[in-house]
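J.: 3D, please:
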Amino acid sequence: MRVLKALFVRDAFLKIREPWSFLAAFVVFNVVVIAFWKHVRFTFVGSNLLEVCAELNVAFLVYMFLLCGLTALRSGGRKVFSIPVLFFPYVLTPIYAVILTWLRLPKALSFTIAFLHSILLSSEHDILILSARIATYGVLLMVVRHWV
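T.: Next up, the predicted model:
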């Protein structure tokens, strides 16, 4: 219940600093992959989809641990457990995609909405972490922009 509250209340979002959030971020990532499975399948045509799913999970974990390492270097180890919480708004990405489809807008915008939702909730001020997130978001958009 605290996670649902954290999706919409900034103070509740900033209070989550627990180790279970790593598992929750992993689950959120897999929910997004499953929601967009048709697009993922067409993006990686001719390859083993289980391998692709495993590679995507490894890439996500490397990215998350990179952000955790940057956070530990910049602001201390205690704040590291709040990094996986940044991925919680992405669980709403499939819902955003359905709403955008109803409005006849591109589905790729659902990732933009989730990214902005995450940025607004986290209020991250460290320029290094913010630039790493923006760069990764740019790479993600290069992949999902042809899903339109």
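J.: for the rest of this, base every contact and every neighbour count on C-alpha atoms.
T.: OK.
J.: check this protein for me, the residue farthest from its geometric middle.
T.: residue 46 (26.2 Å; CA atoms, centre = their mean).
J.: tell me the contacts of residue 84?
T.: Going by CA atoms under 8 Å, 6 or more residues apart in numbering, residue 84 touches 21-22, 24-25, 64.
J.: what about stretch 114-128, how long is it end to end?
T.: Using CA to CA, to the nearest Å, one end of stretch 114-128 lies 20 Å from the other.
J.: neighbouring contacts of the helix or strand that contains residue 42?
T.: Using DSSP states H and E, residue 42 sits in helix 37-43. Helix 37-43 is contacted from outside by 33, 49, 147, using CA under 8 Å, 6+ apart.
J.: report the buried residues of that helix.
T.: The neighbour-count check on helix 37-43 (16 or more other CA atoms under 10 Å) flags residue 40 as buried.
J.: helix, strand or coil: sort out residue 18 for me.
T.: Following DSSP: H, G, I helix; E, B strand; the rest coil, residue 18 is assigned to coil.
J.: cool, and residue 46?
T.: Residue 46 - assigned by three-state DSSP - is coil.
J.: find the residue closest to the most centrally placed residue in the chain in space, skipping its chain neighbours.
T.: The residue lying closest to the centre of the chain (CA atoms, centre = their mean) is residue 87, at 3.9 Å. What sits nearest to residue 87 in space, not counting adjacent residues and going by CA to CA, 6 or more residues apart in numbering, is residue 25, at 5.8 Å.
J.: another sequence for comparison is provided below:
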Amino acid sequence: MKILKIFVRRDDFQKIEDAWSFAISIIVFNTVIISFWRQFYYTFIGSNVFWKFIEMNVAFSMYLFLLCGLVAMRSGIQRAISFPLVTLPYIFTPIYALMLSWLNLPRGLAFTIAFIHSLLLSSKHDPVILSVRIFAYSQLFLVVRHWL
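T.: Next up, the predicted model:
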């Protein structure tokens, strides 16, 4: 029950300062890709899907390192260690997509809901970090809107 509180209460979310947060973000990213595997496969049809999967993981890791470096420069090392946990709400993306399809709404909004959920959990909205996150989300949404 303690783990579920971090999805709702910002204070509990900010208290997590463990080094395992980066591993959790990679697990969340891979869970989202596997849950949308058919769409991922159709996006990269005609190429080696395994290598594209690895390339996506490398690109996501570089994105996290960039954000963690920005957070470390702006807010300190302790915040940078826990920053990758802002990707945690994306674990609910397949559930959001299913619920939106039941309501006859565009399933692509599932990523928007998860993005807004992660913005609400982050404590400080530093303009530089927020602009990098919004740019990355807009690039993700350009691909995802064709998936769903």
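J.: quick one: TM-score?
T.: The TM-score (TM-score structural alignment, normalised by the length of structure 1) is 0.96; 148 aligned residues with a CA RMSD of 1.1 Å.
J.: enumerate every residue touching the residue nearest to residue 87 of structure 1.
T.: 84-85, 87-88.
J.: check residue 110 of structure 2 too.
T.: Here residue 110 of structure 2 is in contact with 93-94, 96-97, 100 (CA under 8 Å, 6+ apart).
J.: ok, now with 10 Å
T.: Shown in contact with residue 110 of structure 2 (CA atoms under 10 Å, 6 or more residues apart in numbering): 90, 92-101, 144, 148.
J.: just to revisit the earlier point, how far does the helix holding residue 42 of structure 1 sit from the chain's center?
T.: Average the C-alpha atoms of helix 37-43 of structure 1, do the same for its chain, and the two points are 18 Å apart (CA atoms, centre = their mean, to the nearest Å).
J.: right, and the helix or strand after that helix?
T.: Next element after helix 37-43 of structure 1 (DSSP H and E): helix 49-75.
J.: mean distance, that next one to its aligned residues in structure 2?
T.: Comparison of helix 49-75 of structure 1 with structure 2 after fitting gives an average deviation of 0.5 Å (mean CA distance after the TM-score superposition for structure 1).
J.: from the contact counts, what lies against that helix?
T.: Counting contacts by 3 or more CA pairs under 10 Å, 6 or more residues apart in numbering; DSSP states H and E, helix 49-75 of structure 1 is packed against helix 20-35, helix 37-43, helix 127-144.
J.: tell me which of those helices is the most buried.
T.: Stretch with highest mean neighbour count among these: helix 20-35 (a mean of 17; mean count of other CA atoms under 10 Å).
J.: in structure 2, what residues pair with that helix?
T.: Helix 20-35 of structure 1 corresponds to residues 20-35 in structure 2, going by TM-score structural alignment.
J.: and that stretch, how far out from the chain middle?
T.: 8 Å.
J.: same question for stretch 105-122 of structure 2.
T.: The answer for stretch 105-122 of structure 2 is 9 Å, by CA atoms, centre = their mean.
J.: need the contact list for residue 87 of structure 1.
T.: Contacts of residue 87 of structure 1 by CA under 10 Å, 6+ apart are 21-22, 24-29, 64, 114-115, 117-119.
J.: ugh, typo on my part, it should be residue 131 of structure 2
T.: With contact set as CA under 10 Å, 6+ apart, residue 131 of structure 2 has these partners: 125, 137.
J.: just the one 10 residues further on next, same as before
T.: Residues counted as contacts of residue 141 of structure 2 (CA under 10 Å, 6+ apart) are 108-109, 111-112, 135, 147.
J.: could those go into JSON lines alongside secondary structure?
T.: Below are these laid out as JSON lines (three-state DSSP):
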{"residue": "108", "secondary structure": "coil"}
{"residue": "109", "secondary structure": "helix"}
{"residue": "111", "secondary structure": "helix"}
{"residue": "112", "secondary structure": "helix"}
{"residue": "135", "secondary structure": "helix"}
{"residue": "147", "secondary structure": "helix"}
